[in-house]
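Peer 1: Let's see this in three dimensions:
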Amino acid sequence: MRSATVHRQTKETDITIEINLDGKGISTIDTGIGFLDHMLASFAKHGLVDLMVKARGDLKVDDHHTVEDIGISLGEAYKDALKDKAGIERFGHALVPMDEALAVVAVDISGRGYSVFKADFKHPMIGEYSTAMTRHFIDSFARSAGITINVKIEGEDDHHMVEAMFKALGIALSMATAKNEKRGMPSTKGVL
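Peer 2: Here you go, the predicted structure:
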């Protein structure tokens, strides 16, 4: 089983994440931010990972620390669950439409955490979730996991844009983490 548990506690947040990369898309999410709960559940469902997230953060300030630390913790969980990365596909991509929105996500489980994010949101908030935190979540996750993530989103409805992106991220990671024993270590360097 490719699974991991991560606990991160700071003066601003207390987060526990459990993940099984070979799951069925079952999730239990409680972040204190309703929209983020919905996004992480969509990510797990479409990425076919079993995911438990329990987060408490200083939401009386805003959602920044909570979203950032969930991204960091989820990245650490992915990195831990993948172990040495031998026998994975390494690359994954997805195009996900949601009504007028289209999200394109490509990932490389390279060991090099890097992100590119292109989206123009219309509003600063979706419920209690800051749309600007979408970019920050992707960057925090990418750096912590050692995964290159390239995101491009277009659309008119911010909810649709962000939701399409979380679904696409799950699908792309599912593709990239899929086992293919013929690949061995998927790098000419012999290590990722």
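
Peer 1: only C-alpha atoms for contact and neighbour calcs from this point on.
Peer 2: Will do.

Peer 1: residue ranges for the helices of this structure, please.
Peer 2: 34-47, 64-82, 133-145, 158-177 (DSSP state H).

Peer 1: Determine which stretch of these is the most buried.
Peer 2: Highest mean neighbour count among the helices of the chain (mean count of other CA atoms under 10 Å): helix 158-177, with a mean of 25.

Peer 1: One more sequence to fold, the one below, so I can look at both together:
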Amino acid sequence: MNTDNREVSRTGTYAWRTGETGGRVSVNLDGTGCFEGGTGLGFFDHMLDSLFRFSEFDGNLKVEGDPGSRHHTIEDTGTALGTALNEALNDRLGINRFGWCLCPMDESLVRVSLDLSGRSGFYLFTDERVISRGETMLEFFRSISRAARWTLHLGVLHAENRHHALEASFKGLGLVLRQASALGRGSRIPSVKGIL
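Peer 2: Got it, this is the predicted structure:
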């Protein structure tokens, strides 16, 4: 645990190779919202760009995989990005820890709540007519939460359009990541236990 005042790099990288996908991701929590690279899945890349833009993290992502393996690409990208983010958060010294927002996108309204607690969890509240619990994009939220060791609550409060609901979810995650990872607590770990 880092308890001194020295500068700690808030960056993380992760490289992987599985039977379905492979690639490399790097993140910088103290960036400007620049995202480069992608997965080859147009809509998913648009969602990732939104996440980085609103978190103000910088990211570089290169994923190789079977174009027909959309599910594995999305899930493995979440795992890789979550692992890199967990590394960048280091011991979580001085972070705010919590973030929450209501994020609109036209007719859609999404509530996103995040706790960088060190405990993994993803909890979804949704109207199944718009976003079903089997939605492939939700695999990203599950796998990133597991790998980053955070608790994420995602509530689709109103939506008539799947695209808008998902885009509000990714933008909202970006906003709460910026809020929760911001430094503002000096040299304290934001936990009564003294560890996250």
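
Peer 1: now the helices of structure 1 in JSON lines, with distance to D99 of structure 1?
Peer 2: Output for the helices of structure 1, formatted as JSON lines (distance: least, CA to CA, whole Å):
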{"stretch": "helix 34-47", "distance to D99 of structure 1": "16"}
{"stretch": "helix 64-82", "distance to D99 of structure 1": "26"}
{"stretch": "helix 133-145", "distance to D99 of structure 1": "19"}
{"stretch": "helix 158-177", "distance to D99 of structure 1": "7"}
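
Peer 1: which stretch among these comes nearest E89 of structure 1?
Peer 2: helix 158-177 (5.0 Å; CA to CA).

Peer 1: That closest one corresponds to what range in structure 2?
Peer 2: Mapped onto structure 2 using TM-score structural alignment, helix 158-177 of structure 1 covers residues 162-181.

Peer 1: Average offset of that stretch relative to structure 1?
Peer 2: Superposing on structure 1 places stretch 162-181 of structure 2 at an average distance of 0.4 Å from its equivalents, by mean CA distance after the TM-score superposition for structure 1.

Peer 1: what about that stretch, distance to the chain center?
Peer 2: Relative to its chain's centre, stretch 162-181 of structure 2 lies at 8 Å (CA atoms, centre = their mean, to the nearest Å).

Peer 1: for stretch 39-49 of structure 2, same thing?
Peer 2: For stretch 39-49 of structure 2, the distance to the chain centre is 14 Å (CA atoms, centre = their mean).

Peer 1: ok, now stretch 130-144 of structure 1?
Peer 2: Relative to the chain's own centre, stretch 130-144 of structure 1 is displaced by 9 Å; criterion: CA atoms, centre = their mean.

Peer 1: which residues are contacting that stretch?
Peer 2: 63-64, 67-76, 79, 112-115, 117, 121, 123-125, 148-149, 158, 162 (CA atoms under 8 Å, 6 or more residues apart in numbering).

Peer 1: do stretch 107-122 of structure 1 as well
Peer 2: Defining contact as CA under 8 Å, 6+ apart, one finds that stretch 107-122 of structure 1 is touched by 90-93, 131, 135, 138-139, 142-154, 156-158, 172-173, 176, 192.

Peer 1: same thing with stretch 181-189 of structure 1?
Peer 2: With CA under 8 Å, 6+ apart, stretch 181-189 of structure 1 has contacts from 85-90, 191-192.

Peer 1: 7 Å instead, please
Peer 2: Residues outside stretch 181-189 of structure 1 that contact it (CA atoms under 7 Å, 6 or more residues apart in numbering): 85-90, 191.

Peer 1: which of the residues in that stretch are buried?
Peer 2: Using 16 or more other CA atoms under 10 Å as the test for burial, stretch 181-189 of structure 1 gives 185-186.

Peer 1: Show me how far that stretch is from its chain's centre.
Peer 2: 24 Å.

Peer 1: now do stretch 20-33 of structure 1
Peer 2: Distance of stretch 20-33 of structure 1 from its chain centroid, counting by CA atoms, centre = their mean, is 11 Å.

Peer 1: Residue range in structure 2 corresponding to that stretch, please.
Peer 2: Using TM-score structural alignment, stretch 20-33 of structure 1 pairs with 28-41 in structure 2.

Peer 1: residues making contact with that stretch?
Peer 2: For stretch 28-41 of structure 2, contacts defined as CA under 7 Å, 6+ apart pick out 10-12, 45, 49, 52-64, 88.
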